[in-house]
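# here are the coordinates; sequence isn't available:
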């Protein structure tokens, strides 16, 4: 079971400190708390208001005596929650002010009801919230880590004259090396790989392009911020020719004969780049087939996703079936 407690607004006293030696328990800044009870179960729960068994709550300006009286009234209550589809519980929160001592009593009673444990550790932070979690069973903690991989793309854009679109960068490890490379970039949150490749080409060179295939990908570890890295090599077809390079990041950009690109000492001297060059060459000669994005949906969600697969594969019941 997972119980998530999410606060996106200041519902306690502005002077409240998190886990202080006093009875104050919660931070006035947006915080997410997560409680886990069954192994291997993790669900993403979105909530935005506090929903207590009693709708009335104390103002942050209440006196200690009033707070104590309110705490005694609430001692036999727990935070209202809803069961989800994963065996977890959602605690909803409102913008109503709540006295820290009352909230602490409710939380202690709720935790006791859920699993008799209190205590959280930092899981991850985002610009709009901080997530803390608590593993309740007396077994090994199996809450998945947050954001284990960064996803990047490299764009192999080739025209009808077998010229490839290449750039020189103003920053990073390639700055000042004179190395010509494919446009590269990071996939944004919620962005498809194919869309990211088109966007990066447009941003760096001003060239409009159409995604064709995913040719290969590389996984590495302990990269940016000690996270793993997935890098996808994508083939694109140019829809325009004129280059308008991005002045902030790009030193130079041009169309270059593929043979000239592949012959660069830097490319030939590095296994990864040489492999990528060989794959691109084989694709241009018709000796290699990549993966095309096929729109799909699942039985769990109506959201459109992409399955990257060989284009000549036909599925049962598809319109291509005889």
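That came through fine. Keep in mind it's a predicted model, so treat the numbers as computed, not measured.
# okay, CA-based contacts and neighbour counts for the rest of this
Will do.
# residue 293 falls within a strand, correct?
Yes. Residue state for residue 293 (DSSP: H, G, I helix; E, B strand; the rest coil) corresponds to a strand.
# list the contacts of the spatially closest residue to residue 209 that is not a sequence neighbour.
Distance criterion C-alpha to C-alpha, 6 or more residues apart in numbering; nearest residue to residue 209, sequence neighbours excluded, is residue 238 at 4.2 Å. Residue 238 makes contact with 157, 158, 159, 207, 208, 209, 210 under the criterion C-alpha atoms under 8 Å, 6 or more residues apart in numbering.
# then this one, side by side with the first:
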């Protein structure tokens, strides 16, 4: 009898394959997968999760030939799935959103921390904006804001409040995007307040007066930023 691909049941009548038990030889993999599919169908499993590490990428085509579909990929692996019943596929889709944040930091002189980007859609346009970035896997939005501000500008600040959030669609590779504007308060001490620009990401970093910041033409003319500016003013004036 052909060796079966081992693994364990999940909580939804599915089966998660053990990547270590997946044969690396194409012929052996095809035989094992055929035998395993027969057993999985006999046992009434619904969704099959087949994680293929990069070292075994050369056999992925054999799984696709047997009805498996790409679900998501990371640097080290590709996840394939197959829905065995004839009913509608109920497996959850891949992550639908990326999460970004913008950090509002103001000093005691009512000056806002702003940057100019070296790359990205605003490159070369001379637009001053708050530091922004993507939230990394396993990272809180507050942690991402503190990290981005420190990395890009050298300023040490701590999360204080969420000021605004917007959702938009059709961003990177068709994913939706959630963007949070958060307020940070600077730490005490001169070293925490010394500007140090991240030169591979930025072409400029400075403190800009609040009124000048709110009047930057690129943002002041856009309804979305008008709402963000209203939230910023409410926060600054203690009425947020």
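Arrived safely. Not measured: the values here are computed from a predicted model.
# how far away is residue 135 of structure 2 from residue 102 of structure 2?
According to C-alpha to C-alpha, to the nearest Å, residue 135 of structure 2 stands 10 Å off from residue 102 of structure 2.
# between the two, who's got more neighbours?
residue 102 (24 against 20; other C-alpha atoms under 10 Å).
# so what's the more buried one closest to, chain neighbours aside?
residue 132 (4.2 Å).
# just the helices in the stretch 201-322 of structure 1 please.
Here the stretch 201-322 of structure 1 has its helices, by DSSP state H, counting those that start in this stretch, at 258-262, 265-268, 271-284.
# where does the residue located most distally from the centre of structure 1 land in three-state SS?
Centroid-distance maximum for structure 1: residue 65 at 45.7 Å, with C-alpha atoms, centre = their mean. The local conformation at residue 65 of structure 1, judged by three-state DSSP, is helix.
# narrow the contacts of residue 238 of structure 1 to those in strands?
Taking DSSP state E as the definition of strands, the contacts of residue 238 of structure 1 contribute 157, 209, 210.
# the last one matches what in structure 2?
Pointing back at residue 210 of structure 1 there. Under the alignment (TM-score structural alignment), residue 210 of structure 1 maps onto residue 158 of structure 2.
# OK, contacts around that match?
Residue 158 of structure 2 touches 146, 184, 185, 186, 187, counting by C-alpha under 8 Å, 6+ apart.
# quick one: the last one from residue 68 of structure 2, how far?
Between residue 187 of structure 2 and residue 68 of structure 2 the distance, using C-alpha to C-alpha, works out to 52 Å.
# ok, those two, which is more surrounded?
Neighbours were counted for residue 187 of structure 2 and for residue 68 using other C-alpha under 10 Å; residue 68 has more, 20 against 13.
# aligned to that one, what sits in structure 1?
So, by TM-score structural alignment, residue 68 of structure 2 is matched to residue 120.
# considering the contacts of residue 238 of structure 1, which possesses the most neighbours?
residue 157 leads those on contacts (other C-alpha under 10 Å) with 27 neighbours.
# list the contacts for that one?
Neighbours of residue 157 of structure 1 in contact, by C-alpha under 8 Å, 6+ apart: 164, 165, 182, 209, 235, 236, 237, 238.
# ok, the nearest residue to it once chain neighbours are set aside - how many residues close by?
Spatial nearest neighbour of residue 157 of structure 1, chain neighbours left out: residue 236 (4.7 Å); criterion: C-alpha to C-alpha, 6+ apart. Neighbour count for residue 236 of structure 1, taken as other C-alpha under 10 Å: 22.
# swap in residue 241 of structure 1?
Around residue 241 of structure 1 there are 15 residues (other C-alpha under 10 Å).
# correct me, but it touches residue 209?
No. Residue 241 of structure 1 is beyond contact range of residue 209, at 9.5 Å (criterion: C-alpha atoms under 8 Å).
# how near is the counterpart of the residue nearest to residue 209 of structure 1 in structure 2 to residue 106 of structure 2?
Residue correspondence to structure 2 (TM-score structural alignment): residue 238 of structure 1 is matched to residue 186. Distance, residue 186 of structure 2 to residue 106 of structure 2, using C-alpha to C-alpha: 8 Å.
# for residue 90 of structure 2, same thing?
As judged by C-alpha to C-alpha, residue 90 of structure 2 and residue 106 of structure 2 stand 48 Å apart.
# do the same with residue 197 of structure 2
Applying C-alpha to C-alpha to residue 197 of structure 2 and residue 106 of structure 2 gives a distance of 17 Å.
# same deal with residue 85 of structure 2?
On the measure of C-alpha to C-alpha, residue 85 of structure 2 and residue 106 of structure 2 end up 57 Å apart.
# what of residue 37 of structure 2?
Applying C-alpha to C-alpha to residue 37 of structure 2 and residue 106 of structure 2 gives a distance of 60 Å.
# kindly state which residue of structure 1 is aligned to residue 201 of structure 2.
Matched to structure 1 by TM-score structural alignment, residue 201 of structure 2 sits across from residue 249.
# check contacts around that match.
Shown in contact with residue 249 of structure 1 (C-alpha under 8 Å, 6+ apart): 169, 170, 171, 204.
# quick one: map the second one onto structure 2.
I take that to be residue 170 of structure 1. Here residue 170 of structure 1 is matched to residue 118 in structure 2, going by TM-score structural alignment.
# measure that match to residue 19 of structure 2 for me?
41 Å.
# just the strands from the stretch 201-322 of structure 1, written as ranges.
Assigned by DSSP state E, counting those that start in this stretch, the stretch 201-322 of structure 1 shows strands spanning 209-220, 228-238, 250-257, 292-296, 305-309.
# wait, which of these is closest to residue 133 of structure 1?
strand 228-238 (22.7 Å; C-alpha to C-alpha).
# residue 11 of structure 2 should be in a helix, yeah?
No. Residue state for residue 11 of structure 2 (three-state DSSP) corresponds to coil; a helix is not indicated.
# what's the neighbour count on it?
With other C-alpha under 10 Å as criterion, residue 11 of structure 2 counts 7.
# now render the ones in strands among the contacts of residue 238 of structure 1 as CSV, adding distance to residue 132 of structure 1.
Formatted as CSV, those follow (distance: C-alpha to C-alpha, whole Å):
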residue, distance to residue 132 of structure 1
157, 44
209, 42
210, 42
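# going by distance to residue 221 of structure 1, which of those residues wins?
residue 157 (27.2 Å).
# that closest one -> structure 2?
By TM-score structural alignment, residue 157 of structure 1 lines up with residue 105 in structure 2.
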